[in-house]
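Asker: Sharing a model that was predicted from the sequence below.
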Amino acid sequence: LGVTVETRPTLDMSAGGFDGVAVVFLESPSNPGLDLCDIAGLAQEVRAAGGVSIVDNTTMTPFGQRPLDLGADVVVASDTKAPSGASDVLMGHVASRNAGLMEEVAAWRKLAGVIPGPMEAWLLHRSLGTLPLRFARMCDTAALIAERLLAHPKVASVRYPGLEADPAHLMAKAQMTRFGFLIGLTLSDKDTAERFIQGCDMLASATSFGGTHSSAERRARWGDDVAEGFVRLSIGTEPVEALWSALEEALDAA
């Protein structure tokens, strides 16, 4: 089709510039590493070079980050995650303030047939009313859990944009309104990580995330560029002290 794809690390998206690049696809915070990039700065660079910037905002939802306000041309997100909350529907959305571009998206959707069924649409619509409440609770709990994980002797490192020591903290404060519900923690090795996940009775071992139930996955199993002991932890809406007690017990026993 004559399309050339170049991949760049989230932290080095500007490397090489954007001359001749038609579309730049960003994810910030990245999944699963939780690295951030300067959305506003990159969107400006891409536009100056004649390209279109697309931001995947799945990890943050509109209640934690608004890429269109930061200058992005298009936002995409998986509504299977936090917007649904119940992990019972597969759906996503595209948003833009460019009316002409959205007309093209709508035409493509019509011709390609990727239109959600009425039941799926109802399931998602059912959940949207509680999204801001769920997201706020998940973020509050994640902030507390991240601080406690940082102090646990079994945990080698923690990535969470809300931690003052996190390398992305200052950028997160500048472009995000909340710090999210995802935490990256690194344990000593693969086996320890698996024992932690399987040994915690309040964690679902799952590839998806963002539900009201907390979940975790060792992402190196899928070839992600992370340590073998890296665990992506998605915080749900459970009572915070009960959740921490279960996590701490599983870590101690791992």
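Answerer: Structure received. Numbering: from 1, shown residues only.

Asker: going forward, measure contacts and count neighbours with C-alpha atoms only.
Answerer: Noted.

Asker: Please enumerate the strands of the stretch 101-250 of the chain.
Answerer: Counting by DSSP state E, counting those that start in this stretch, residue ranges of the strands within the stretch 101-250 of the chain are 157-159, 182-186, 204-205, 215-218, 230-234.

Asker: here's the one I want to compare it with:
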Amino acid sequence: MTGDGTTAAHAGERPAVPGEPHRPGPVLSTAWHLPGAPDFYGRPDNPTYRDLERALSELEGGSTVTAFASGMAAISAVLFGTLKAGDTVVIPSDGYYATRSLAADRLAAFGVTVREAPTLGPYPLEGASLVLLETPSNPGMDVCDLAAVCADAHAAGALVAVDNTTATPLGQRPLELGADFVVASDTKALSGHGDLLLGHVSTRDDGLATRVRNWRTWAGAIPGPFEAWLALRSLATLDVRLERQATNALAVAELLVGHPGVSGVRYPGLPGDPAYPVAVKQMRRFGGVLAAVLPDAAAVERMLSASRLASAVTSFGDVRTGIDRRAQWGGDDVPDGFVRISCGIEDTADLVADLTAALADNAG
């Protein structure tokens, strides 16, 4: 058993070959000479996909991982790979809005009954085939008790999938808490540099893994080999990135809690946060994302204009701090001044000083 930093630094490595780099370049071919080639075509599989999947499996604590071209491709594989007409799925009413849109528009059209429930429950489990959870929720940062919900869902005959994008496998391992699937957008903190679109699904059930992989092959939702290789390279710094991001997020949360121009601060690692009692029980670290409410949209704009380090971005998990006013997109039930703050790896003192100055106009 090794620590997170060691695992991340070496995850997915092939055996060392004298004279070759530690991390060989991506395999960009889509077809191989036959017969006898282990691969025959780039859509079902690729050696670089497998390297990334093996690395993610190590980070997940041991599982079968299937890599995808995006987080939505990964979520789609779980939904369409496991549900059929007549089934019922429960999805988060306060989670990523694109998942709700997909379920309402496509799953319902295919004869699947869609129920919504907030992250804190209660969950309408009767007759459900699949329960999709997102914890911490995006963007509200609520946390549900995964072990308890998984147990209840299984007792009702439902599978459980957990969107673990916000936490990452170094922050939380839902499979160890009873989930059947973990799904994530690796576009965010896992690859961590704001320059890739990727996702993955992880499961310890061979039958479920086959369903997910078959969906990827049929739908063609494959990652590019070069993108997979870049993500694999990025994983080496995941532990150190998350450590700084979590340190920064706690410091920023403490700053905002004490600021007269800010309300509704949410960070699961902040003692006193409603999510803290559950988060401290099931999360291995609390991540770099927090939420807060400023008085209005203009206050958010003033803060962004005054900040030297934070910029307006709609993604999260980057090495640079980003702030997103979620109401502008129309998918979340939040006030105009609600912001999701994704802390980067800047020096903590510099980030706190910058945001303190940027918020000066919002006091009182």
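Answerer: Yes, it's here. Keep in mind that this is a model prediction, so the values were computed, not measured.

Asker: who wins for proximity to residue 167 of the first structure among the strands of the stretch 101-250 of the first structure?
Answerer: Taking CA to CA, strand 157-159 is the member of the strands of the stretch 101-250 of the first structure nearest to residue 167 of the first structure, at 8.5 Å.

Asker: Using the aligned residues only, give the average distance of that closest one to the second structure.
Answerer: Once the two models are superposed, strand 157-159 of the first structure sits on average 1.5 Å from its counterpart in the second structure (mean CA distance after the TM-score superposition for the first structure).

Asker: What residues in the second structure pair up with that strand?
Answerer: Per TM-score structural alignment, the counterpart of strand 157-159 of the first structure in the second structure is residues 264-266.

Asker: How about stretch 228-241 of the first structure?
Answerer: When stretch 228-241 of the first structure is compared against the second structure (TM-score structural alignment), it corresponds to residues 336-349.

Asker: give me the element residue 75 of the first structure is part of.
Answerer: Element membership for residue 75 of the first structure (DSSP states H and E) is strand 74-78.

Asker: in that strand, what counts as buried?
Answerer: 74, 75, 76, 77, 78 (16 or more other CA atoms under 10 Å).

Asker: Over to stretch 124-133 of the second structure?
Answerer: Under the neighbour-count rule (16+ other CA under 10 Å), stretch 124-133 of the second structure has 125, 128, 129, 130, 131, 132, 133 buried.

Asker: which residues are contacting the longest helix seen in the first structure?
Answerer: Secondary structure of the first structure per DSSP state H: the longest helix is helix 131-150. When contacts are defined by CA atoms under 8 Å, 6 or more residues apart in numbering, helix 131-150 of the first structure is touched by residues 63, 82-85, 155, 157-158, 160, 162-163, 178-183, 185, 212, 235-237, 240, 244.

Asker: So among the residues you listed, which ones count as buried?
Answerer: Among the contacts of helix 131-150 of the first structure, those buried by neighbour count (16+ other CA under 10 Å) are 82-85, 155, 157-158, 160, 162-163, 178-183, 185, 212, 235-237, 240, 244.

Asker: which position in the second structure aligns with residue 52 of the first structure?
Answerer: That one, residue 52 of the first structure, aligns with residue 159 by TM-score structural alignment.

Asker: Same question for residue 29 of the first structure.
Answerer: When the second structure is aligned by TM-score structural alignment, the residue opposite residue 29 of the first structure is residue 136.

Asker: neighbours around its match, how many?
Answerer: 28 (other CA atoms under 10 Å).

Asker: for the one 10 residues further on, same thing?
Answerer: Here the count is done by other CA under 10 Å, and residue 146 of the second structure has 24 residues near it.

Asker: From residue 120 of the second structure, how far off is it?
Answerer: Residue 146 of the second structure is 11 Å from residue 120 of the second structure, where distance means CA to CA, to the nearest Å.

Asker: Enumerate every residue touching residue 143 of the second structure.
Answerer: 119, 120, 135, 136, 137, 268, 275, 278, 279 are the contacts of residue 143 of the second structure under CA under 8 Å, 6+ apart.

Asker: how much space between it and residue 240 of the second structure?
Answerer: 24 Å.

Asker: try residue 157 of the second structure
Answerer: For residue 157 of the second structure relative to residue 240 of the second structure (CA to CA), the value is 40 Å.

Asker: How about residue 317 of the second structure?
Answerer: Distance of residue 317 of the second structure to residue 240 of the second structure, computed by CA to CA: 13 Å.

Asker: between those two, which one's more packed in?
Answerer: Set side by side, residue 317 of the second structure and residue 240 show more neighbours around residue 317, with 31 against 14, by other CA under 10 Å.
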